[in-house]
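1. Could you work out the structure for the sequence below:
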Amino acid sequence: MISLNALWRNLSNKLFSIKNKIINLWDKDEKSLSFFNKIILYFLFIFEFFYKIFFQGFIFWNKNFGKPLKTNFKVISIGNISCGGTGKSVLARYLIENIKAKGAILLRGYKSQNEKTGKSFLVSDGNNIFCKSDFCGDEAFMLASSLKIPVVIGKNRSKSVDLLNNLGCNYLVLDDAYQNFALKKDYEILLLDARNPFGNNHCLPAGPLREKDINRADIIIFTHADEIDDKKRLELKRGIKKQNIFFGKHALSFFMNSEMKRFLIDDFESKRFVAFAGIGSFSGFCRSLEKTKINLVKSIEFEDHHQYSIQEVIKILEISDSLDAFGVITTLKDWVKICNFFSELDPKLLKKIYFLDISFDFLNKEEEILFFNLIKI
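-> Okay, here's the model as predicted:
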C-alpha cells in the first residue's frame, strides 16, 4: 500500500515538473514556440490579466487604507518584484554583519510548519535557537545559525515585532517585504537581477514578475552586476529614473564540510562533484560552482524550500559514488536542513558533503560608502 507521504511526494514532483515547464516558456521567444506551447502561453496571459487586477487592488488598498505599525526600531525592508532568488537573504546577512548597531531579522517562515499555525515565533534570541529548521523554515534557521541574532518568523509582522521587545535591538531587517505593508519602513531596498531584471516583462503566471512598480523603492541594488559589462550597467542606470542605484555581486567565500572545516575556493579545482539544492535560482548556484573550477559531473534540482528526507540524502550520496565523484555540494540554506540527518549517516559518507558559502559585496568601495551613508541607524 502506498503511504500518504509517498503520494504527496509524487504529487509534489509532478507539480514541480509543471512549474519548470512554465518557467521554460518564460525564457523562450514567443515566435519560436510550438502551436501547443503558444496556446498554453495565451491561457497564461489571460490568468495574468486577472492577477494584475487583483494585485493592483491589493496595492491600492494598502496605500490608501492600510495603517502600517510604527515601531520603536529602524526598519529596513529587503524585497524584489520577481519570483526566484535575487539574493535577499545574502544581503540581509551582509547588513547584519556590517551595521554596528544590534539588529534582528523578521521573516514569514515560508513553507515551514509554523506557517500553518499563522502565529509568530521567536526562532532565536541571539544566544539560543528554539526550534529545528523544518519548524521555522530554511532561511530563518540559516540566518539564526550563522548570525547569532534575534530572528522571528510569522505571517503577521506587526505581531512578530512584539517578540523583539527587551532584546536590545536597534533596527529590524524585513526579509522579502517589498509587498508587505504591515510595518512603517525607514528604508525600502529593492533587489533586481542585473542579468535580466524584468524577465519577459510579464507578471505571474505568464512571467516571473510579481509586479512592475519600482517607485516605492528608496534604494535599488542590481545583484550579479559583475556578470554584465560597464555598458550594460550604464544602460540599466539610465533606464531607471531613481537616484539611489547600486551594483552588487555574490562573492564566493569558502567551502565547508560536515566537520565544519573551511576550504579555500581553489582547493577543489578539477575535483568531481555532484551538486544539489532547492533554492529560487538553481541555475545561478550552478554558475557560481562553475566559477570555482570544480568539475560538476551532475546537478540535481529540488523545489525551492524543499524539505529533504534521509532517503533523498542517501540517494544523492549513492549517485555521487556511482559517478566516482569526490563529494556532493549544496548551499548553506539546504545544508541547515540536511544536517539533522548527519548523526544517522555513515561517517565515510558524511565526509563527502560540502556547502559553498556565498556573500554579498558591492562592486566597488565607493558604492559601499555611499550606501552606508544613506542607511543611518
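2. CA only for contacts and neighbour counts going forward, please
-> Noted.
3. element containing the residue nearest the centre of the chain, please.
-> Taking Cα atoms, centre = their mean, the centroid of the chain lies closest to residue 85, which sits 4.5 Å from it. Using DSSP states H and E, residue 85 maps to neither a helix nor a strand.
4. Now do the contacts for the nearest residue in space to it that is not next to it in sequence.
-> Leaving aside its sequence neighbours, residue 85 sits nearest to residue 280 (Cα to Cα, 6 or more residues apart in numbering; 4.3 Å). If you count contacts by Cα atoms under 8 Å, 6 or more residues apart in numbering, residue 280 has them with 83-85, 304.
5. Got a quick PyMOL command for the buried subset of these?
-> Selection of buried members from these for PyMOL, criterion 16 or more other Cα atoms under 10 Å:
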select buried, resi 83+85+304
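6. Mind putting the contacts of residue 280 into CSV with distance to residue 330?
-> Listed next are the contacts of residue 280 as CSV, based on distance: Cα to Cα, whole Å:
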residue, distance to residue 330
83, 21
84, 17
85, 15
304, 13
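7. Among the contacts of residue 280, list the two that are farthest apart in space.
-> Spanning the widest gap among the contacts of residue 280 are 83 and 304, at 10.7 Å by Cα to Cα.
8. another one to check against the first:
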Amino acid sequence: MRAPQFWSGGGGVLPLLLSPISAVYAGATARRMARPGWQAPIPVICIGNATAGGAGKTTVALDIGRRLADHGVPPHFLLRGYGGNLKGPLLVNAGQHDSRAVGDEALLLAAEHPTIVSADRAAGAQLGIANGARAIIMDDGLQNPGLAKDLSLLVIDGTSGFGNGRVIPAGPLREPVAAAAARCQAAILVGEDECGALAQLPRDLPVLRARLSQGPEAAMLSGQSVFAFCGIGNPRKFFTSLQESGAILAGRQSYADHYPYDSGDLRELLAEAEALRAIPVTTRKDFVRIPQAFRSRITVVNVKLEWESPAQIEALLEPLLARVPETVG
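-> Just a heads-up that it's a prediction; the model follows:
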C-alpha cells in the first residue's frame, strides 16, 4: 500500500479524527514492548526506525554486517521477511526462495551473509546460533519485544523524517518518537535533516550522520536518457539521485513499497522505456522482485552507505566485539 498523503503533513481534520485510534495503537505497542525478550548468548544489534516504511535500514544493516565481518565476527541477519509469505524460522536460500517467499530485503541481505526470516525473532536467533552465528543483526524489529537487543539504532530518513509526527493511523509513526528513542543507544540520520527530525529527539541521544551514494552504474548513466521506476519507501530519493549523477530522466514510474511486479507490469514498463528511447533503470531492491525473464533488460543502480564519521559507528560496535564468544554451547 501507499502511505496516505496526510502522513507527510497537513491533512486537515482527518489526523485529528483518527487520533483516538492512534492512542489505542500506541498504548498496545507500549504494553507489548514492556515484556522482556529472550537474551541471546551472542550480541544482538537492531537496526530500527520509528515510522512505517523504508528509512534505509537494510543499507545500514549491510554496512554493519561488513564491519563485523572485517573484525572476524561472522554475523547472521534476522528479519521478518516483509512481503514474503513464509513465516520461518528458515535460512534464506537464494536458489530456492524468491521475493514472494521471503521478501526483497531478505534476498539483498542473503547475498552477503547468512540470513534468517522469522516472525518469531527469538526462534530466528536460535536458528542463527545453531548455524554458527556469532552476532545477530536485526533488520527492523525495534517494536518487537521477542528478542533482547544489545545495541539498538534508530534510523531516520532525512527527506521524510517522522512525517506529521502522529502515530498510525493518523500518521506514519509506529510509536511516539520519544518511546522509540528511549530504547536506542544512537540515531542514524541518512541524508540532510529536511524535516526537523533531529529536534524531536532527546538531546542526550548521539546522532550519527550518513548519506547514500550510488554505485559505479550511476556514473555510466551520466548523459544518458533513462526511464526510472521503483517501488520503495521514498521514490523521490531514487529519481533525484539519478539526476544528480547526470542521467537525463525521460520518464519515471513509482509503485508502493515492496510492490510485487508481474510480467504485465514489466511489459508495460519496457514498452514505455522503448517509446521514450530511454534505458530502463531501477534499484537493487526492486530488481529482486522482477520476474527472471525480464532482468537482463533492466539496468540496476546500487547504493552504499557513507558515514560522516566512521569512527562513531566503530565506537558503538567495539564493546559488542569484546563480548563475542568463541563458541556457543
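9. ok, and the contacts of residue 280 of structure 1 in structure 2?
-> Using both residues aligned by TM-score structural alignment, their matches' Cα atoms under 8 Å, structure 2 keeps these contacts from the contacts of residue 280 of structure 1: 84-85, 304.
10. Looking at the residues you listed, spot the one nearest residue 111 of structure 1.
-> Distances from residue 111 of structure 1 to those, taken by Cα to Cα, are shortest for residue 304, at 9.4 Å.
11. can you give me the strands for the stretch 1-150 of structure 1?
-> Assigned by DSSP state E, counting those that start in this stretch, the stretch 1-150 of structure 1 shows strands spanning 74-80, 103-107, 121-125, 150-153.
12. And residue 242 of structure 1, how close does it get to residue 146 of structure 1?
-> 33 Å (Cα to Cα, to the nearest Å).
13. ugh, typo on my part, it should be residue 340 of structure 1
-> For residue 340 of structure 1, the distance to residue 146 of structure 1 - Cα to Cα - is 16 Å.
14. Ok, residue 29 of structure 1 next?
-> Residue 29 of structure 1 is 41 Å from residue 146 of structure 1, by Cα to Cα.
15. Now for residue 264 of structure 2, how many residues are close by?
-> Neighbours of residue 264 of structure 2 under the rule other Cα atoms under 10 Å: 8.
16. Trace it over to structure 1, please.
-> Superposed on structure 1 with TM-score structural alignment, residue 264 of structure 2 falls opposite residue 311.
17. Please apply the same query to residue 302 of structure 2.
-> So, by TM-score structural alignment, residue 302 of structure 2 is matched to residue 357.
18. Name the helix or strand for that match, please.
-> strand 353-362.
19. go on, residue 269 of structure 2?
-> Per DSSP H and E: helix 263-275 holds residue 269 of structure 2.
20. Show me the strands in the stretch 201-350 of structure 1, by range?
-> 219-223, 245-257, 262-263, 272-277, 295-301, 327-331.
21. Give me the residues contacting the second one.
-> Same thing as strand 245-257 of structure 1. By Cα under 8 Å, 6+ apart, the surrounding residues in contact with strand 245-257 of structure 1 are 219-226, 237, 262-265, 288, 292, 351-363, 367, 371.
22. buried ones in it?
-> Neighbour-count burial for strand 245-257 of structure 1 [16+ other Cα under 10 Å]: 245-250, 252, 254-257.
23. Among those, which one lies nearest to residue 179 of structure 1?
-> Of the buried residues of strand 245-257 of structure 1, the one sitting nearest to residue 179 of structure 1 (Cα to Cα) turns out to be residue 245, at 19.7 Å.
24. and residue 340 and residue 146 of structure 1? which has more neighbours close in?
-> Shown here are residue 340 of structure 1 and residue 146; by other Cα under 10 Å, residue 340 has more neighbours (15 against 10).
25. what's the counterpart of the more buried one in structure 2?
-> Looks like residue 340 of structure 1 aligns to residue 292 there (TM-score structural alignment).
26. Next one: that match relative to residue 98 of structure 2, how far apart?
-> Remark: distance between residue 292 of structure 2 and residue 98 of structure 2 (Cα to Cα) = 10 Å.
27. just residue 235 of structure 2 next, same as before
-> Applying Cα to Cα, the value for residue 235 of structure 2 to residue 98 of structure 2 is 23 Å.
28. quick one on the thing from earlier: pipe the kept ones among the contacts of residue 280 of structure 1 into a markdown table and attach distance to residue 8 of structure 1 per row.
-> Formatted as a markdown table, these follow (distance: Cα to Cα, whole Å):
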| residue | distance to residue 8 of structure 1 |
| --- | --- |
| 84 | 23 |
| 85 | 25 |
| 304 | 16 |
